[in-house]
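Novice: Here you go, sequence then predicted model.
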Amino acid sequence: MKKIYLIVGILFILMIMVVIAIGLLLVPSSDNILNFKSEGNIAVINIDNELVLKNSGSSGLFGNNNPDVNDYIGALNDAENNPNIKAILLKVNCPGGEVIASEKLARKVKEVSKKKPVVAYIETLGASGAYMTIAPANYIVAEKHSIVGSIGVRMDVIHYYGLMKKLGINATVIKAGKYKDIGSPYRPMTPEEKACLEKMINETYMDFVKWVAENRHMTINETLKAANGRIYSGSDAKKVGLVDAVGTEEDAINITAKIANISNPKTEEYTPSKPAGIFSMMSNMVYDLGYGIGKGFGETEKSNIGMYYE
């Protein structure tokens, strides 16, 4: 019996060693990355995922993590600092995301657009926070039947006190501070609390409207007419001033080249991707464990509340 345990243990160790070796092979070296980004003059960054400040989720043992906003900002920095890159094309298929994440990326796009031409191409979806992000671009192209707009802010507050009552579950909240448990799932929201949250939402919404108006060279009234949460097709978005042209990806590349005075456009992939492999997964596990423990000790019911541009 001891021999069987020994054999199983050895096989397990060998399996772990094989997994680690494969993981090392899958992680690209920095030299490869530098060599890869050496020939193009238009950097292409695909914004495909929900905009979040931190995304550690992995698609599997050897899968890549989805980029978060800091990854996109890093890609923009790389393109901005590469003298061979003359312009940047943002290829957008994104529904929006967290308020702060969207605002951070939007500010970076505006910063870069003052130094190098930035063109946004909405392929299928450029809505809410994603639209906020590309509003400062020097030019926006959208597919005719893409979805554009949805300018607004949403806050979800989940209540399950009714279900708890049916199940005979009671929760006691001990608090100091009148609004400390605002948005609590354990009780109905008071009119005063709802008014407080609505004020936050309206302030955030008006900041969104002003951002679009400023960067799309529209008046506040023009923007408010388009910014009622409605989604538009690419062609309708052009009519209300949210995009500059209706066209294809090829059109977007040609427009980018024209704005940047590039006679022979060559695109270069700058979309960020986090390293694949066992080490990436293990580092994420350690981070999430620490984050989870810390969050557990510092948990408040405000985790029930979140604002989103989506």
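Specialist: Thanks, I have the structure now.

Novice: okay, CA-based contacts and neighbour counts for the rest of this
Specialist: Fine.

Novice: Next, name the residue at the spatial heart of this structure.
Specialist: The centroid of the chain falls nearest to Leu51 when counting by Cα atoms, centre = their mean (1.3 Å).

Novice: Check it against this one:
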Amino acid sequence: MDVFERDFYEERRRKWRRSAFWRGFLLAAVLALIIGGLTFSDSLGVPREHVARFEVSGVIGDDPDRDELLAEIAETDTVRALLLRINSPGGSTAGSEALFESIRAIAEKKPVVAVLGEVAASGGYIAAIAADHIVSRGNTLTGSIGVIMEYPDLTGVMDYLNIGLETVRSSELKAEPSPFRPTNPAARALDEALVADGFAWFRDLVGTRRGLSGNALANVATGAVFTGRGALENGLVDEIGGEAAALDWLESRDGGITDLPVRDWTVEHDEPSVTRLLGKIAATGGILGEISRGQGPKLYSLTR
């Protein structure tokens, strides 16, 4: 091989090494961009496909921010399913109704499973039956299918302190009930009708969602609380277990869910957290808490 041929082949080898280097560099850059893009999208709150986890805890009330977040879950294509964790004694009947409807809107588009914690009673159970499948711990307290309205009677204290109250109102039913005067029979009958109507809605909802009727429905719609084991025997839940059992059920519905990450979706409220905490503390006081905040009485689906 003469000098010219040797130089020719040497130059070709140098070009091949340079091209191999750049090919490797470009491949590494592409992989870095892909991995970085996935990480970047996660940091922006736009993750890849996943199972959304949403927690219902504390006293349930009307919460537009919560309902807006649940609507976003329903419309987000990367959310393949919803895992609903419930640890709530209930709350207002209207607030529980709004939560139920928001969860059902998700269930129309993707599977929803509920996992019951320490307590999922009354309004908490209304949230649970919005799911397609309910998993309960054996010692979860659940059920409490009923409605309550209560308010204080301060007339004895007023008599003791010799305090009177003058009221001008358009009718005997206006501003009833009031803690400052005895409830008249007509107002009492109206309150009982409101409770009966709310209870009929709750009972029928349980019957429809859990496939219960007749004595089977009557036996659970007594306001009584059941353990998870008792709830399973009475058809109020589907199985005993925890989050692992819930994920197994989701995977049985959609094999594509297998090995997907579970990501928490949480509600962000504008008001300070201390204010919300005080509001929740007041809410646990039932109607007394509501009167103290000037909101008036409400129907409650709240375990007692």
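Specialist: On my side now, so go ahead. Quick caveat: nothing in here was measured; it's all calculated off a predicted structure.

Novice: just to revisit the earlier point, the residue nearest to the centre of structure 1 maps to what in structure 2?
Specialist: Using TM-score structural alignment as the criterion, Leu51 of structure 1 maps onto Ile60 of structure 2.

Novice: Translate Met141 of structure 1 into the numbering of structure 2.
Specialist: Let me fix one detail, which is that residue 141 of structure 1 is Val and not Met. Under the alignment (TM-score structural alignment), Val141 of structure 1 pairs with Val135 of structure 2.

Novice: residue boundaries of the helices in structure 1?
Specialist: Here structure 1 has its helices, by DSSP state H, at 2-26, 30-36, 69-81, 99-113, 129-134, 161-167, 191-215, 220-226, 234-239, 249-259, 278-297.

Novice: Burial-wise, tell me which of those helices comes out on top.
Specialist: Ranked by mean neighbour count, the helices of structure 1 are led by helix 129-134 with a mean of 30 (mean count of other Cα atoms under 10 Å).

Novice: Can you tell me which helices and strands that one packs against?
Specialist: Helix 129-134 of structure 1 sits against strand 87-94, strand 97-98, helix 99-113, helix 191-215, with contacts defined as 3 or more Cα pairs under 8 Å, 6 or more residues apart in numbering; DSSP states H and E.

Novice: Can you tell me what sits against the longest one?
Specialist: The contact list for helix 191-215 of structure 1 (Cα atoms under 8 Å, 6 or more residues apart in numbering) reads 132, 135-136, 151-155, 179, 182-183, 218-220, 222-224, 227, 307.

Novice: ditto for the second one
Specialist: Where contact means Cα under 8 Å, 6+ apart, the residues beyond strand 97-98 of structure 1 that reach it are 50-53, 128-130, 307-310.

Novice: Tabulate the helices and strands packed on helix 129-134 of structure 1 (JSON lines), appending distance to Ile73 of structure 1.
Specialist: Listed next are those as JSON lines, based on distance: least, Cα to Cα, whole Å:
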{"stretch": "strand 87-94", "distance to Ile73 of structure 1": "12"}
{"stretch": "strand 97-98", "distance to Ile73 of structure 1": "15"}
{"stretch": "helix 99-113", "distance to Ile73 of structure 1": "6"}
{"stretch": "helix 191-215", "distance to Ile73 of structure 1": "19"}
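
Novice: Of those, give the one that comes closest to Ala79 of structure 1.
Specialist: With Cα to Cα as the measure, strand 87-94 is the member of those nearest Ala79 of structure 1 (7.2 Å).

Novice: Tell me how many other residues crowd Val79 of structure 2.
Specialist: By other Cα atoms under 10 Å, 22 other residues sit near Val79 of structure 2.

Novice: Hmm, it is touching His50, no?
Specialist: Yes. Proximity of Val79 of structure 2 to His50 meets the contact threshold set by Cα atoms under 8 Å, at 5.3 Å.

Novice: which outside residues touch the helix or strand where Leu288 of structure 2 lies?
Specialist: Element membership of Leu288 of structure 2 [criterion: DSSP states H and E] is helix 287-292. Helix 287-292 of structure 2 has contacts (Cα under 8 Å, 6+ apart) with 149-152, 282-283, 296-298.

Novice: got TSV for the residues you listed, with distance to Glu75 of structure 2 too?
Specialist: TSV is the format used below for the contacts of helix 287-292 of structure 2 (distance: Cα to Cα, whole Å):
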residue	distance to Glu75 of structure 2
Met149	36
Glu150	39
Tyr151	41
Pro152	44
Ala282	34
Ala283	32
Gly296	35
Pro297	35
Lys298	32
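
Novice: For those residues, which ChimeraX command selects only the ones that are buried?
Specialist: Here is the ChimeraX command that selects the buried residues among the contacts of helix 287-292 of structure 2 (16 or more other Cα atoms under 10 Å):
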select :149,151,282,283,296,297,298
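
Novice: What residues sit buried inside the helix holding Leu288 of structure 2?
Specialist: 287-291.

Novice: quick check, nearest of those to Gly235 of structure 2?
Specialist: Nearest to Gly235 of structure 2 among those is Ile287, at 31.8 Å by Cα to Cα.

Novice: Trace Ala87 of structure 1 over to structure 2, please.
Specialist: Here Ala87 of structure 1 is matched to Ala81 in structure 2, going by TM-score structural alignment.

Novice: and that match, how far is that from Gly228 of structure 2?
Specialist: Here the criterion is Cα to Cα, to the nearest Å. By it, Ala81 of structure 2 lies 24 Å from Gly228 of structure 2.

Novice: Aligned counterpart of Gly211 of structure 2 in structure 1, please.
Specialist: Match for Gly211 of structure 2 (TM-score structural alignment): His217.

Novice: Same check on Asp254 of structure 2?
Specialist: Checking TM-score structural alignment: Asp254 of structure 2 goes with Ala260.

Novice: wait, that match sits on Ile85?
Specialist: No. Between Ala260 of structure 1 and Ile85 there is no contact under Cα under 8 Å: 10.1 Å.

Novice: quick one, what contacts Ile151 of structure 1?
Specialist: Taking Cα under 8 Å, 6+ apart, one finds 127-129, 131, 208-209, 226-230, 309 in contact with Ile151 of structure 1.

Novice: how much space between it and Leu53 of structure 1?
Specialist: Relative to Leu53 of structure 1, Ile151 of structure 1 is positioned 20 Å away (Cα to Cα).

Novice: repeat for Glu299 of structure 1
Specialist: 19 Å.

Novice: How about Met164 of structure 1?
Specialist: The spacing between Met164 of structure 1 and Leu53 of structure 1, counted by Cα to Cα, is 33 Å.

Novice: again, but for Phe208 of structure 1
Specialist: Taken as Cα to Cα, the span from Phe208 of structure 1 to Leu53 of structure 1 is 18 Å.

Novice: cool, Asn264 of structure 1 as well?
Specialist: Asn264 of structure 1 is 36 Å from Leu53 of structure 1, by Cα to Cα.
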